[in-house]
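Q: next input, structure requested:
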Amino acid sequence: MNRIDANTQLGFVGVGAMGSRIVRRLLASGYKVAVYDLSREKAEALIVDGATVSNSLADLASMAEIILSCLTNDEAVRRVYLAPDGLLFHAAPGTVVLEMSTIRPQTSREVARVGADRGVRVLDVAISGSTPAVDQGTVTLLGGGDSNVFEALEPILKTIAKQYFHLGSSGSGTAAKLVVNALLGIGMQAIAEACALGEKEGLDRDQLFTVLGKTAVVAPAHMGKLPRAMRNDYSPQFPLRLMNKDFRLILEAASQSNLALPATEAAFQVNSDASIFWPDLDFSVVIQEMESRVQK
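A: The predicted structure follows:
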């Protein structure tokens, strides 16, 4: 692939909470970025930052040398890439794709296979980190696909992330993301249960949350959740509904491998109960769900 510099034309599909932040980092680093989203309003909001807006996937694919996408689920990825009017049927041979959504590894492999048949090199590069981490450039990227292409993409990767790892062939990045999010979701549920236990035993809630934040047992990904939960602030950094979706993908992958994940199943159940009431709040709202059980 050609050397990546400020003249390289990028395209970005899916400019929601994560995607819009990545686009702003790319623009701030001097890249030219064309964007497309089903919500024209979301795409046009990035014009002030220097983005251009494409009218269709075909328009974006025809002009971009490197395409990035950050989409909601497998269905959206398949629609954007594999539909007749999708990216892979309009991108020129030699185009490189960084697909950054959290999806089934087999979907990543399918998109890569169809892309390869058309001369398009597709990598799955999953994002580990929440919206504040994207703003700060401290996310971790987990890559699958051609290692040489991954290495050549380093100028873009280091603009987005603090660290980035190549895990193997196509689907390895999304598989690693499911592994990471299993730890993320189970860890959050463990914190919620521990807090509920402490409150049930009569510990002062604020002091309990403060002390837990000083211990070595709370992971960095969860550390910032405690002071926010202390204030009952569950404004979304990673919405509960997305954690719920990821739990489903994790358990589906485990089932296909005949692997039982009892802790994940239990955490998924509490997450699902909370999702009835608070799907768009932060996934740490399972703390509130467990506290509500203490009060019953």
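Q: C-alpha from now on. contacts and neighbour counts both.
A: Will do.
Q: which ones are touching residue 37?
A: Residue 37 makes contact with 13-15, 43 under the criterion C-alpha atoms under 8 Å, 6 or more residues apart in numbering.
Q: ignoring the adjacent residues along the chain, who's closest to the residue most central in space within the chain?
A: Geometric centre of the chain, nearest residue: residue 127, 4.6 Å, by C-alpha atoms, centre = their mean. Closest residue to residue 127 apart from its sequence neighbours, by C-alpha to C-alpha, 6 or more residues apart in numbering: residue 141 at 4.9 Å.
Q: let's see this one next, to set against the first:
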Amino acid sequence: MIGFIGLGIMGSRMAENLLDKGYELIVYNRTKEKATRLLEKGATWAGSPKDVAHQAKIVFTMLTHPNAVEVIALGEDGFLHPLSKGAIWIDCSTVPPSFTRAMAKEAEQRGIRFLDAPVSGSKIPAEKGELIFFVGGKQEDVEEVRPLLNAMGKAIYHLGANGTGTAMKLVVNLLLAESMAAFAEAVTLGEALDLNKETVVNTLLNNPSAAPFLQGKKEKIIRNDFATEFPLEHMQKDLQLISQAAYENNVSLPLVNAAKELYGLAKQYGFHQKDFSAIYQFLSHKHQ
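A: Take a look at the predicted model:
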């Protein structure tokens, strides 16, 4: 039995892919409503994280914040203490590498194997089983769970010891956030110079300086339709984690801090639940 805790935009789709590949699942989420589709497809509901541990030998967590991971794992109803020795905990959450190493230590002290395996990709890749996994942990543990990761993703990068998976995820999201903001600024400037928005977008996307992922944001920007694939508030949270990691490792990242405040302002003005590409809408004042 596989346990899956955290059924938001990403977790629910990842869990569904496991179900579709024939794996037995026991699931938990703070709000049971988000598990409805999975339960209809045969998943078992757990009343608490602790209940997941009583039935699962492998537990996935996909949660938004480090404090949520800590409570779910180590809290009064946490799964880590009752999880059987030799079981594997795979945390797919985006959290600081220092936090990941702390959780790995907590798991090791209880005889639990631990992998950090955050993903690159948003709602659509999660639905299609095309996520990219960045994994930190022991090689033999990675190989044991590789079929499960393959059920949810198209690529698995084993980067080294615990913490290297979350480290790479922060590096990737740094570039993602800054590239999106830079593209949004370029389109905003083009419009201010009386250029047609669609022409500006297409020209930029056919330029080698444009990141490939921006093609997936093209229609959102042209149509001003920012239905959520990766929420802006999550990107702002990740930028905070990146800034924290930079501080912990004595690295100066001035552009990250500028981007963090930019996304923070957009969140403050009500863009938090829109797709993070809505940073264009915020910058271009199309919301006014």
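Q: thinking again about what came up before, any chance of the contacts of residue 37 of the first structure in CSV, plus distance to residue 54 of the first structure?
A: Converted to CSV, the contacts of residue 37 of the first structure look like this (distance: C-alpha to C-alpha, whole Å):
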residue, distance to residue 54 of the first structure
13, 10
14, 12
15, 12
43, 9
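Q: among those, which one sits closest to residue 61 of the first structure?
A: Comparing these against residue 61 of the first structure with C-alpha to C-alpha places residue 13 closest, at 9.9 Å.
Q: before we move on, the earlier item: corresponding residue for the residue nearest to the centre of the first structure in the second structure?
A: Under the alignment (TM-score structural alignment), residue 127 of the first structure pairs with residue 119 of the second structure.
Q: how many neighbours does residue 174 of the second structure have?
A: By other C-alpha atoms under 10 Å, 22 other residues sit near residue 174 of the second structure.
Q: list the contacts of it.
A: By C-alpha under 8 Å, 6+ apart, the contact set of residue 174 of the second structure is 239, 242, 256.
Q: what remains of those once you look at the first structure?
A: With the contact criterion set to both residues aligned by TM-score structural alignment, their matches' C-alpha atoms under 8 Å, the contacts of residue 174 of the second structure that also touch in the first structure are 239, 242, 256.
Q: I'd like to know how far the second one sits from residue 253 of the second structure.
A: Residue 242 of the second structure sits 9 Å away from residue 253 of the second structure, going by C-alpha to C-alpha, to the nearest Å.
Q: more neighbours: the two, which one.
A: Higher neighbour count among residue 242 of the second structure and residue 253: residue 242, with 25 against 13, using other C-alpha under 10 Å.
Q: map that one onto the first structure.
A: In the first structure, residue 242 of the second structure lands on residue 250 (TM-score structural alignment).
Q: for that match, which non-adjacent residue is closest in space?
A: residue 178 is the one closest to residue 250 of the first structure (C-alpha to C-alpha, 6+ apart), at 5.8 Å.
Q: quick one: contacts for the one you found?
A: Applying C-alpha under 8 Å, 6+ apart, the residues near residue 178 of the first structure are 102, 246, 249-250.
Q: the second structure: which residue goes with that one?
A: Here residue 178 of the first structure is matched to residue 170 in the second structure, going by TM-score structural alignment.
Q: in which helix or strand does its match reside?
A: Following DSSP states H and E, one finds residue 170 of the second structure within helix 164-192.
Q: next secondary structure after that helix?
A: That would be, after helix 164-192 of the second structure and using DSSP H and E, helix 197-205.
Q: give me the buried positions along whatever helix or strand comes next after that following helix.
A: Per DSSP H and E, the first helix or strand lying C-terminal to helix 197-205 of the second structure is helix 218-223. By 16 or more other C-alpha atoms under 10 Å, the buried positions in helix 218-223 of the second structure come out as 218, 220-221.
Q: could you do stretch 26-33 of the first structure as well?
A: For stretch 26-33 of the first structure, burial by neighbour count (16+ other C-alpha under 10 Å) applies to 26-27, 31-33.
Q: what separates it from the chain centre, distance-wise?
A: 21 Å (C-alpha atoms, centre = their mean, to the nearest Å).
Q: okay, buried residues for stretch 157-175 of the second structure please.
A: Buried, per 16+ other C-alpha under 10 Å, within stretch 157-175 of the second structure: 158-159, 162-170, 173-174.
Q: do you know how far the residue of the first structure most remote from its centre is from residue 295 of the first structure?
A: The C-alpha centroid of the first structure is most remote from residue 202, which lies 37.6 Å away (C-alpha atoms, centre = their mean). To residue 295 of the first structure, residue 202 of the first structure is 12 Å away according to C-alpha to C-alpha.
Q: cool, residue 70 of the first structure as well?
A: 40 Å.
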